[in-house]
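# I would like to see how this sequence folds:
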Amino acid sequence: MSSPSSPSSLSSRLSALLPDLAPWRASRDFRLLWSQGLVTYFASAMAMIALPLQIKELTNSPLAVGAMGAVELVPLVVFGLYGGALADAVDRRKVIVGTEAGLGVLALLLLLNSLLPEPMLWPLYVVAAGVSALAGLQRPALDSLLARIVPHEHQTAAAALNSLRWQIGSIAGPSVAGLVVALAGHAPAYAVTIAGFAASVLMCRRLSPAPPAHDAEKPSLRGIAEGARYAWSRPVLLGTYTIDLAAMFFAFPNTIFPFLADELDADWSLGLMYAAGSVGSLVLGLTSGWTSKVRRHGLLVVGGAAGWGLAIAAAGWFGNIWLVLLCLAFAGAGDMLSGLGRATIWNQTIPEELRGRLAGIEVLSYSVGPQLGQVRAGVMAGWTGTRAAVWSGGVACVASVGLLCLALPKLLTYDSETDEDSLRRKAQQEAVARQEELRGEPQGSAGTV
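The predicted model follows:
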């Protein structure tokens, strides 16, 4: 028998930290979505850096950069809710392919505008609104498809692998984009974005069909309202939405990073600022094996969100660029931890017939917050200065998480092995798997209903 400090024991402990690859091995469609997402995230990150930098160069105004959040908000709300209803009513693969193609067209418009002798400002806002609308349509289909093709017990592992994929793309994208824009201008960054979406469309076309249930209703306001009533009646779900909204509204300062870099006399660090949070998330993702054994996912949501707020507050307080980058990395780890908890609760508890509509609400919870947060950060930076806008938002984030825990205590006590909704969803998924087995269909495909 080996001692606790023996090499075999140490190796076993290290192996337990590595990401759980069960979803990757079990589902061809999961592998396709993971690979497609890596390409898309890299391409999107290039545009994510180039677009606000171009607005900054044209206006030199933090308010003008922060206004991107206001422009994107309404399309995201409207199309996010409609996209949720659409995901429950049509083939989800078709929604994903169509929206990826549309995003590629919008990237082409950015490229054409950047090639003008004097690039115009208003098309940048129009494209930002269009990207927000298409993202709102797409994300419910993507998220609800994941809940369908990955077994109940592998949802946390799938969320960790997806987050790991996103971090790889978002680290490489901003880092490379900062260099590309600095050395060659905005046009090459937009060109890479176009190429990425073109490749993504080709990969998405290889996904298995994902038709709706036979008795699915057409998208309607009544159907959207039905999903909203279900979410409102579930304190655990309500807690995941509100905590994420509060954390992002108060502590999402990314839009004023260009001004923070100027204030710290570290213009060279802008790409690193955008990438630092992803580095922290990547480290957590690479050591996420332990999360597959967690049952109290509400604690992940709360602890991660509070950690995010504390780290953002520290990033605004310190004046040393390296300490700021370290704090942003810790913030990214906290955000990922909270995201793993949220994704697991959503996919383990929401019934299949409502999954798309609830995914639309989820889009609002994790997307509207950052959009409003961009506006808040830009306005506060104009009033109080950049660093004060950052650290005060972090403090407000921690306070709001604490208040929401007091208001919604069931989130803290959530247990995937005893929660009624979790057990009901698990039984539903197992019943579908048995039907597939009787029909001789491959399990884990996107075609299950």
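
# okay, CA-based contacts and neighbour counts for the rest of this
Will do.

# give me the number of residues near residue 35?
Using other Cα atoms under 10 Å, residue 35 has 16 other residues around it.

# next one: residue 96
Using other Cα under 10 Å, residue 96 is surrounded by 24 other residues.

# so what's it closest to, chain neighbours aside?
Leaving out its chain neighbours, the residue that sits closest to residue 96 by Cα to Cα, 6 or more residues apart in numbering is residue 138, at 5.6 Å.

# residues contacting the one you found?
Residue 138 is in contact with 83, 95, 96, 99, counting by Cα atoms under 8 Å, 6 or more residues apart in numbering.

# the first one is in what secondary structure piece?
Remark: residue 83 resides in helix 62-87, with elements defined by DSSP states H and E.

# just the third one next, same as before
When elements are defined using DSSP H and E, residue 96 is found to belong to helix 92-114.

# other residues contacting that helix?
Residues from elsewhere that reach helix 92-114 (Cα under 8 Å, 6+ apart): 47, 87, 119-120, 123-124, 127, 130-131, 134-135, 137-138, 141-142, 145, 186-188, 190-191, 193-195, 197-198, 200-201, 204-205, 207-212.

# the strand or helix carrying residue 148: which residues count as buried?
Per DSSP H and E: residue 148 is located in helix 122-149. Using 16 or more other Cα atoms under 10 Å as the test for burial, helix 122-149 gives 124-149.

# now do it: distance to the chain's middle.
Relative to its chain's centre, helix 122-149 lies at 11 Å (Cα atoms, centre = their mean, to the nearest Å).

# after that helix, which helix or strand is next?
Next element after helix 122-149 (DSSP H and E): helix 155-184.

# name the helices or strands packed onto that next one?
helix 22-26, helix 28-59, helix 186-204, helix 270-286, helix 321-349 (3 or more Cα pairs under 8 Å, 6 or more residues apart in numbering; DSSP states H and E).

# out of these, the one nearest residue 437 is which?
Closest approach to residue 437 among the helices and strands packed on helix 155-184 (Cα to Cα): helix 22-26, 14.6 Å.

# what's the offset of the closest one from the middle of its chain?
21 Å.

# and the helix or strand that contains residue 372, what's buried?
In this structure, residue 372 sits in helix 355-384 according to DSSP H and E. Residues of helix 355-384 classed as buried by neighbour count (16+ other Cα under 10 Å): 355-381.

# second input sequence below; structure requested for side-by-side comparison:
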Amino acid sequence: MAIGDLIKRYLVDTRPLQVPAYRRLWIGQTVSHVGLGVTVVAASQQVWVLTHSSLWVGFLSLANLIPLVVFGLWGGAVADAMDRRKLLLIGSLIAWASTLLILLQALLDLRNVYLLLGLMAVNATGFAITSPTRGAIIPRILPPERVPAANALQSLVFSVGAVAGPMLAGAVMAVSGFAAAYAIDAVLFSAGLYAAFKLPPLPPVGEVTRPGARAVLDGLRYILVTPVLLMSFVVDIIAMVFALPRALFPELAATRFGGSELALGWLNAAMALGSFTGALFSGWVGRVSRQGLALVLVIALWGLSVAAAGLAQSLWLVVVFLALGGAADVVSSVWRQSILQLYAPDEMRGRLQGVFMVVVAGGPRLGDVRAGATATVFGLAGAWIGGGLACAVAVLLVGLAVPGFRNYRAQRR
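Have a look, this model is predicted:
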């Protein structure tokens, strides 16, 4: 096979970037996610400095969880009932304003962990509104056959932000402190605002349901009566709640690597490095038909990779195993998102994207709380290694026990 054919077969499909609206959205999101990655790492490190407790670092994610659930579901319902461009702008302005306030508390050196948790919760509210809205916009501005490729490109967005953001955060915090890190996020976020502003009007199509509890329940009911969709959420929750070790990174950096901010940056960037590589070489992902079975196996691989990272003693080996887990996770994400978008009619797409966002964003935060709490009881190694092994066992038992999911084959349109 010629080199050109190999590249076309295995490298990420970039054809969605030929559409100007999507290209601007993708570039703006990529730039702003670098800033978001900086703030996530800086905030977790600031909480650690203020409390010296992994449990409090876990509480930071818990503070984000409530607005993610409430406003993620509500935002998805609103996205089905109003112009999605306007809603994306509203959510983006909320996130940007909260970033400026987070910067202000660092500049004033207030040293108040409750204030920081509250501001991060407001920031999560903006994210909870924009994420399902953006997911519902993509199928409107791209032809259906380009949606899976766009999902792989979206994975690159998160991977770039999660790699560059933590590395930049570690370097900036080592030299200039927390305020400089938050200032970078405030500046870079403007790229996402510009991309949202340049989108065309996107009024609702099809039957419009008034946003509220009934609309949210309709979306949840749709998932519950669709076993493949339901199980795709269940296996992802198992992966994140059981195995994600993110809340343990500050303690690991402090106890095993001498408190180095650069080590902390590498730990936070490791999974994203794997995700970036996995997304970059994702050309084969769309050709897998047994996606239910493949999801189970790739999530089991994620859990085993996390456990191996917990056993490793050198920083480079921890990074390698976490990167392997990140590659497995991004493949899982592309399959789950594509399954959801191909099932959903446009008039329900926002609500289902809201549920997807709650699971994708809420699961890791529950995982942070689980990691922090179990580390308090069983120690760092027990929380890290035990969680990875429990994930691998649980996903195999649950995922393979449901024939409809185990035998599911990709839907083609």
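
# overlay the chains and give the TM-score.
The TM-score (TM-score structural alignment, normalised by the length of the second structure) is 0.95; 411 aligned residues with a Cα RMSD of 1.6 Å.

# how big's the offset between the helix holding residue 148 of the first structure and the second structure?
Superposing on the second structure places helix 122-149 of the first structure at an average distance of 1.4 Å from its equivalents, by mean Cα distance after the TM-score superposition for the first structure.

# now do the contacts for the spatially most central residue of the first structure.
Centroid-nearest residue in the first structure, with Cα atoms, centre = their mean: residue 366, separated by 6.8 Å. For residue 366 of the first structure, the contact set (Cα under 8 Å, 6+ apart) comprises 241, 244, 245, 248.

# map it across to the second structure for me.
Using TM-score structural alignment, the partner of residue 366 of the first structure in the second structure is residue 360.

# for residue 193 of the first structure, same thing?
Taking TM-score structural alignment, residue 193 of the first structure has residue 185 as its aligned residue in the second structure.

# let me see the contact set for the nearest residue to residue 284 of the first structure once chain neighbours are set aside.
Excluding the flanking residues, the one nearest residue 284 of the first structure by Cα to Cα, 6+ apart is residue 333, at 5.8 Å. If you count contacts by Cα under 8 Å, 6+ apart, residue 333 of the first structure has them with 277, 278, 280, 281, 282, 283, 284, 304, 308.

# okay if I get the residues you listed as CSV plus distance to residue 9 of the first structure and neighbour count?
As requested, the contacts of residue 333 of the first structure are arranged in CSV below (distance: Cα to Cα, whole Å; neighbours: other Cα atoms under 10 Å):
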residue, distance to residue 9 of the first structure, neighbour count
277, 32, 26
278, 31, 31
280, 27, 23
281, 27, 27
282, 25, 25
283, 22, 16
284, 22, 23
304, 29, 24
308, 33, 31
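
# returning to that earlier point: so which of the contacts of residue 366 of the first structure is the closest to residue 339 of the first structure?
Nearest member of these to residue 339 of the first structure, counting by Cα to Cα, is residue 244, at 8.6 Å.

# so the closest one versus residue 230 of the first structure, what's the distance?
19 Å (Cα to Cα, to the nearest Å).

# just residue 309 of the first structure next, same as before
On the measure of Cα to Cα, residue 309 of the first structure and residue 230 of the first structure end up 29 Å apart.

# and if you look at residue 348 of the first structure?
15 Å.

# which one's more surrounded, the two?
Neighbour count, other Cα under 10 Å: between residue 348 of the first structure and residue 230, residue 348 has more, with 25 against 15.

# surely that one touches residue 155?
Yes - judged on Cα atoms under 8 Å, residue 348 of the first structure makes contact with residue 155 at a distance of 7.2 Å.

# mind listing the shared neighbours of those two?
residue 147.

# just give me the match in the second structure for residue 393 of the first structure.
Counting by TM-score structural alignment, the partner of residue 393 of the first structure is residue 387.

# no, scratch that, I was asking about residue 184 of the first structure
Under TM-score structural alignment, residue 184 of the first structure pairs with residue 176 in the second structure.

# ok, the closest residue to residue 192 of the first structure other than its chain neighbours - how many residues close by?
Nearest non-adjacent residue to residue 192 of the first structure, counting by Cα to Cα, 6+ apart: residue 43, 6.1 Å away. Counted by other Cα under 10 Å, the residues lying close to residue 43 of the first structure total 29.

# how much space between residue 43 of the first structure and residue 336 of the first structure?
21 Å.

# residue 54 of the first structure now?
29 Å.

# when the two are compared, which one has more neighbours?
Neighbour totals were compared for residue 54 of the first structure and residue 336, and residue 336 leads with 28 against 20 (other Cα under 10 Å).

# would you confirm that that one contacts residue 303?
No - the pair residue 336 of the first structure and residue 303 does not pass the contact test of Cα under 8 Å, sitting 10.7 Å apart.

# and stretch 59-72 of the first structure, what's buried?
Neighbour counts over stretch 59-72 of the first structure (16+ other Cα under 10 Å) mark 61, 62, 63, 64, 65, 66, 67, 68, 69, 70, 71, 72 as buried.

# quick one: that stretch aligns where in the second structure?
Going by TM-score structural alignment: stretch 59-72 of the first structure matches residues 51-64.

# over to stretch 235-243 of the first structure?
Under TM-score structural alignment, the match for stretch 235-243 of the first structure is residues 227-235.

# mean distance of that stretch to its aligned residues in the first structure, please.
Stretch 227-235 of the second structure sits 0.6 Å off on average (mean Cα distance after the TM-score superposition for the first structure).

# cool, stretch 61-76 of the second structure as well?
Counting by mean Cα distance after the TM-score superposition for the first structure, stretch 61-76 of the second structure comes out at 1.4 Å.

# cheers, nothing more for now.
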